[in-house]
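1. Attaching a predicted model along with its sequence, questions to come.
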Amino acid sequence: MALNYKETKLVKDTIPALRQHGEHIATVFYKTMLRDHPELHNYFNTVNMHTGKQPRALTSLILAFASNIVNISELTPKLERVAQKHASLNIQPEQYDIVGKYLLRAFSAVLGPAMTPDVKMAWTKAYSVMAKMLTGREAHIYREFENWKGWRKFMIYQKKNETLEGNIVSFTLKPIDGQPLPTFMPGQYITLRITVPGMKYAQLRQYSLSDAPSYDHYRITVKRDQGSNWDYAGGQNDTLTVSSAVSSASDSSVGSVQPGRPGVVSNSLIDEFHEGDTIELTHPSGSFYLNPTMDNSMPLVLISAGVCVAPLLSMLNTVVEKRINRPISWIQASRHDAPFQAHIENMTKRHPNMKTKFFKSRLSDSDVLSYTSSFDNDFLSLTSEDLYLNNGSSDYYICGPEKFMMQASSHLHKYGVKPERVQFEIFSVGSFEMRMD
């Protein structure tokens, strides 16, 4: 049901009002929808709802859709991230009907007389177009999941500190049913669901898989959040119904958990979950990944910061295990001791086509813009050989806090690296679209 010229114009004419009132619209939408459908709380990151990140994410998506309604193909990467996230949360088509109802109601409540019957009809059709695009793609993703439907129980087989501080911990997870696990693309994430004492609803978070695919286990790596201003996730942002940040610092006593406090899940995992305990996961998903089946001998440059090393480590381990003949440059920043550094260094000794650089940077732990950092100088110290700048077909994968990725991408752009050669893990709810300019 495509929009005609008049309807398209009516939607585009609402862009100024959406820019001015979009976050208010999204806030009203979530408030009324969750009041009438409290069961949907089980799909949300409570922290992002309290901080306003989730309404900002929805506003960003609505504005992007309205701005590109005559050129929907420009939205493909953003909608793919949304579809992957929704599939990881087992979102169903009927939930889109609920969202549409309350979203249009919020439009009317905030825009008032500007939401004329014609404008409402135009936005009804526009939302239907977007919903059909997403549900169609999600249906395809669900078919790829084959027999894995919804949540699956896993046992924590191994729990291991990855830093001397003990603030980054890996969990090796094995399926309770003992059935072989499907493979995944290195760089993808799973959604984890746990019950946290003192919280009314289930808590869902996305974590990147931090090892090469295996038939009998997955591994995730979790960072304790002690109140920083950014949350890590191995997933994407701008979803209609759910958030993507992984929080990690929580009070462990029953009844003391503050719903809007960062770290509800990650700290609970680190402090309260032990080997032998059970958690629930959904099928691996995500649009940020390295395809190891492609015949590619071009250089691979992996740039990470802090715990955001997780998806890139999955890529590295996969390339090495599959004996893919690619020159590799590993560049990793951390505030203190780097997670997996010994593993990386041992791997480098065994593989002459691999080189490594480790930096110290506060940007690996925070996105606070006022923080000073030596990362610019560190990056400038990298040689053309470190970054394989002499090869126009080199591939670059970057994962870290937004400012870290902005700085890295800016340098690569100045060095003449083409934007299509650079992939980012966009993990922060409501974050900007990464550009190399």
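-> Thanks, I have the structure now.

2. make it CA atoms for all contacts and neighbour counts henceforth
-> Noted.

3. Give me the distance between the nearest residue to Ile194 once chain neighbours are set aside and Lys120.
-> Among residues not flanking Ile194 along the chain, Gln203 sits closest, at 5.5 Å (Cα to Cα, 6 or more residues apart in numbering). The span separating Gln203 from Lys120 equals 35 Å under the rule Cα to Cα, to the nearest Å.

4. alright, now check it against this:
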Amino acid sequence: MLNAKTIEIVKTTAPLLEETGPKLTAHFYERMFIHNPELKNIFNMSNQRNGDQREALFNAIITYAKNIDNLPALHEAVEKIAHKHTSFQITKNQYQIVGRHLLASIDDFFSPGQEVIDAWEEAYGVLANIFIEREEQLYQENENLAGGWRGLREFELIEKRSESENICSFVFKPVDGKPVSAFKPGQYLGIYIQSDKLEFQEIRQYSLSSSVQDSTYRISVKRESGGLVSNYLHDELNLGDTVKLTSPAGDFFMEVEENTPVVLVSAGVGLTPTFSMLETLKDHKAPVTWVHATENGKQHAFKQHVNQIVDANDNMNSLVWYNTPTEEDCIGDDYHFSGFVDLNEFEDAVKRDKVQIYFCGPVGFMQHIARQLVELGVPRKQFHYECFGPHKIV
């Protein structure tokens, strides 16, 4: 536990740090990569260049400082980050490296004196231990699952299939021939890519896009403009090639009883976790509503597969929005509405008693959905979302 003096110092100096904006964390990363260049194989260097990682760390530091006397308020954020860290295989030693450079950066920027540095060192140590302990729990849980493992495991690509003009599915099977561990629909895999075509080892997280299988995992990846890994997977990874994967992780997942109504809402490649949920709900007893938004028919992934699942289950319904449908798109068969998703079109579904709503997509889309849910009076505890960046949805 932190003493009162440490809490006071951190809270009173937090506004000073906040005034710097992400400049402080930019300095931190520059310093760390100079002294510990091996960490460039862990961190997403693309996010370094576009500033996303700097913003995420800055927001985390300020949030921690403001809640340092109320650590339970950080539980949700800690859980999300801890899961992400397990896919990066973060170690105790790396926390020590980060702490050393963070304190040095604070000292470089402000020269606040030893008392302040000592307070921030103590505060960082407490937070680091929270993460270290939780992540060790997750490592052990994953290792002890049937078919589970700790660390990296080698997988072979056994199937590669185009789902739309910009989304491709990849099915992996473990090289050791043993079963794979189960996961909760909505979770993701960490994939490690090493190639002479890439400057550093690249690590990414991609949502699992199928229901649980005994011996394979499937991810579905959108080709991103300038995306190092997505383009590598689309263009360079071929059948028979191998990659290394970490155990499934993630705090965004579906866990519902068979009599609980479910609404799944997605946009673009955000359908990958919700499609895993839909496949899992094939024998569900309560109503299931599938809602998907995409640009047009060319970018509409899993269309036939979704229709097959929905048509085979009387309790399921599907609604599709195309933002800018083409002349070739057929309203009624391919899509039902154009423009942006309007929850009033399925208000009854989102207002069902005890309904659970899961949504995923670009940040603007999720903010649009969240605002409508709030306006319709849906209790916050009944909707859940996945965010792929340092942004707050609601």
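-> The structure has been received and is ready for your questions. What you see is a predicted model, and the numbers here were worked out from it, not measured in a lab.

5. longest helix anywhere in the second structure?
-> As assigned by DSSP state H, the longest helix anywhere in the second structure is helix 114-144.

6. Mind listing what's buried along that helix?
-> Of the residues in helix 114-144 of the second structure, 116-117, 119-125, 128, 131-132, 134-136, 138-139, 142-143 count as buried by neighbour count, 16 or more other Cα atoms under 10 Å.

7. for that helix, packing partners?
-> For helix 114-144 of the second structure, the packing partners by 3 or more Cα pairs under 8 Å, 6 or more residues apart in numbering; DSSP states H and E come out as helix 4-20, helix 75-87, helix 92-110.

8. any chance of the ones you listed in TSV, with mean neighbour count and distance to Asp196 of the second structure too?
-> Compiled in TSV, these are given as follows (neighbours: other Cα atoms under 10 Å; distance: least, Cα to Cα, whole Å):
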stretch	mean neighbour count	distance to Asp196 of the second structure
helix 4-20	15	38
helix 75-87	18	23
helix 92-110	16	26
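
9. Ok, which of those helices comes nearest Lys354 of the second structure?
-> Nearest of those to Lys354 of the second structure, taken as Cα to Cα: helix 75-87 at 21.7 Å.

10. tell me the average deviation of the closest one from the first structure after fitting.
-> Following the fit onto the first structure, the mean deviation recorded for helix 75-87 of the second structure is 0.7 Å by mean Cα distance after the TM-score superposition for the first structure.

11. Quick one: residues in contact with that helix.
-> With contacts defined as Cα atoms under 8 Å, 6 or more residues apart in numbering, helix 75-87 of the second structure is touched by 131, 134-135, 138-139, 189-190, 205, 246-251.

12. any idea which of those is the one closest to Lys5 of the second structure?
-> Phe131 (23.1 Å).

13. With adjacent residues omitted, what lies nearest to that closest one?
-> Spatial nearest neighbour of Phe131 of the second structure, chain neighbours left out: Ala82 (6.1 Å); criterion: Cα to Cα, 6+ apart.

14. before we move on, what about Leu204 of the first structure?
-> Arg193 (4.6 Å).

15. ok but the one you found is inside a strand, no?
-> Yes - when classified by DSSP: H, G, I helix; E, B strand; the rest coil, Arg193 of the first structure is found to be part of a strand.

16. one step back: right, and the helices and strands packed on helix 114-144 of the second structure - which one's nearest Glu165 of the second structure?
-> Nearest of those (Cα to Cα): helix 75-87, 28.5 Å.

17. What are the boundaries of the strands in the stretch 301-437 of the first structure?
-> Using DSSP state E, counting those that start in this stretch, the strands of the stretch 301-437 of the first structure run over 328-334, 354-360, 395-399, 422-424.

18. Could you dump these into TSV with distance to His24 of the first structure and mean neighbour count added?
-> Listed next are those as TSV, based on distance: least, Cα to Cα, whole Å; neighbours: other Cα atoms under 10 Å:
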stretch	distance to His24 of the first structure	mean neighbour count
strand 328-334	37	24
strand 354-360	40	18
strand 395-399	31	24
strand 422-424	29	19
